[in-house]
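Asker: missing the sequence, but the structure's below:
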């Protein structure tokens, strides 16, 4: 039989065996980071395409609704219509791309957040990897709730800022400045609601304890109010309190979750103190010497009975 008639077996590339110690070289870390970043960028591009197509089908109307809902005497438009002004030829194109990119980042956030957490999980223990789905779901939900709260309070805050100029002043806002203001407010609220989740994540991996959060509760609440005062683009008390109030509540929920997790972790550690040891391993006992007279023994009672000092007859002579 000729060599041409022989079929050569195909060589398949096998994945390298997984290291049980979860150790990786620097090249492996960089390769993993490159793959995760590439997948995140792919989801971000797809989300941007969706945002670009959604721009004319409700996205722009959704962003301009708080401004258009204001009283007509605040807007300088003779026909009573609600329109934003663009002062540049390429301003409309750049504005659409900017809004599409931000909308794409929000739409694809569950996917690139999963890639971020998947890059971190190899360095975690097995019981810590199960929080991946919960972390992605909770972070996406909190960001959406923060953005929704910002959108609901946007009209009141915008009306308060515009009415401070007086009744003789009417506004003609540009699309770039107004939409940039709205997007920055939505993103600020969304990211701010993620901070309590970071505290919970640090507690779950054992970095931040409940006692630390309990001792720092007052400082956390105070710094939350200061943070809301600096982060809110409107700088008005109404928007600041709208951000600080839910954040304080979320931080209190995070502290109580840390309390439950630490209490459960302490009970598990007390129940499984010696269960993980092999038969050949030494128990973690205290090897320091102790004093012999630290505790009474049965021989002390016998010695006390035989002592002549305790005999009443002997004491009377």
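Answerer: Arrived safely. Model, not experiment: these values are computed from the prediction.
Asker: going forward, measure contacts and count neighbours with C-alpha atoms only.
Answerer: Will do.
Asker: Determine the set of other helices and strands touching the one helix or strand residue 149 maps to.
Answerer: In this structure, residue 149 sits in helix 132-163 according to DSSP states H and E. On a contact count with 3 or more CA pairs under 8 Å, 6 or more residues apart in numbering; DSSP states H and E, helix 132-163 meets helix 60-68, helix 109-120, helix 175-192, helix 195-204, helix 237-271.
Asker: what's the following helix or strand after the second one?
Answerer: Yep, that's helix 109-120 we're talking about. Using DSSP H and E, the first helix or strand after helix 109-120 is helix 126-129.
Asker: Give me the contacts around that next one.
Answerer: By CA atoms under 8 Å, 6 or more residues apart in numbering, the residues outside helix 126-129 that reach it are 121, 204, 205.
Asker: second one coming, line it up with the first:
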């Protein structure tokens, strides 16, 4: 089918926009489907990994602690959710690229370079945050089970436990994207490094509040294990912004005045 001609200003007609949206949505859906199929295949080892913190807590306390599938369809429902969750994570580079490919025609050359850099940094940073949450999960489960009275059992609802783990992983993954946004906004000239540095106290406070929310325990070690890396990344991103601002200021001073 021939492409619809653009107007003199280079803007894409509405009909072509709708066709492009449909194409990108279909490709994103196919990527999620492939990731979900992989999640379905890997469900058993993934479920074993999810249950391992509970098994460790049960062994340490010598108590009955495990997952409770409290419905006829709970097992199959949990398998579908786990598969979709893993599909979203595995296919993140693909659907992030599709979003960029949709907005790409409306960006300048400089903006495209920034977005490419964002994509290259966002995926590993998101995965790093997810890995941190996964590493802290056993300690969180252990501390929470310390509140179970002696002789008591803790049969955790499978759906509730899965929702808790998903929230923890997604929240930490998204939190690790904040430094990437900071650098991109600085590269685009929107926010100077001094602005980020001036708000460091608020950044530290928000980081620890965030860690306290996603790890609802009295364990200080777990809270510092999440808040510490987030604060460190904030200051690293601020340092990168300072280096960029210094280069920009030098170019401005060296540029001839017209």
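Answerer: Received, thanks. Remember, it's a predicted structure, so these values are computed and weren't measured experimentally.
Asker: about what we covered before: would you reformat the contacts of helix 126-129 of structure 1 as a markdown table and include neighbour count and distance to residue 97 of structure 1?
Answerer: As requested, the contacts of helix 126-129 of structure 1 are exported to a markdown table (neighbours: other CA atoms under 10 Å; distance: CA to CA, whole Å):
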| residue | neighbour count | distance to residue 97 of structure 1 |
| --- | --- | --- |
| 121 | 17 | 34 |
| 204 | 19 | 39 |
| 205 | 15 | 39 |
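Asker: which of those residues lies closest to residue 179 of structure 1?
Answerer: residue 121 (37.1 Å; CA to CA).
Asker: which ones are touching the closest one?
Answerer: Counting by CA under 8 Å, 6+ apart, residue 121 of structure 1 has contacts 128, 129.
Asker: Now do it against residue 208 of structure 1, distance only.
Answerer: 18 Å (CA to CA, to the nearest Å).
Asker: Show me which residues of the helix holding residue 149 of structure 1 are buried.
Answerer: For helix 132-163 of structure 1, a neighbour-count test (16 or more other CA atoms under 10 Å) marks 132, 135-136, 139-147, 149-151, 153-155, 157-159, 162 as buried.
Asker: now do stretch 94-106 of structure 1
Answerer: 95, 96, 97, 98, 99, 100, 101, 102, 103, 104, 105, 106.
Asker: which position in structure 1 aligns with residue 145 of structure 2?
Answerer: For residue 145 of structure 2, the aligned residue in structure 1 is residue 162 (criterion: TM-score structural alignment).
Asker: ok, its match - contacts?
Answerer: So residue 162 of structure 1 contacts 74, 171 (CA under 8 Å, 6+ apart).
Asker: which residues touch the most centrally placed residue in structure 2?
Answerer: Taking CA atoms, centre = their mean, the centroid of structure 2 lies closest to residue 173, which sits 2.7 Å from it. Listed by CA under 8 Å, 6+ apart, the contact set of residue 173 of structure 2 reads 125, 126, 127, 128, 129, 130.
Asker: Could you provide these in JSON lines, with additional columns for distance to residue 58 of structure 2?
Answerer: Shown next, in JSON lines, are these (distance: CA to CA, whole Å):
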{"residue": "125", "distance to residue 58 of structure 2": "33"}
{"residue": "126", "distance to residue 58 of structure 2": "31"}
{"residue": "127", "distance to residue 58 of structure 2": "29"}
{"residue": "128", "distance to residue 58 of structure 2": "28"}
{"residue": "129", "distance to residue 58 of structure 2": "27"}
{"residue": "130", "distance to residue 58 of structure 2": "25"}
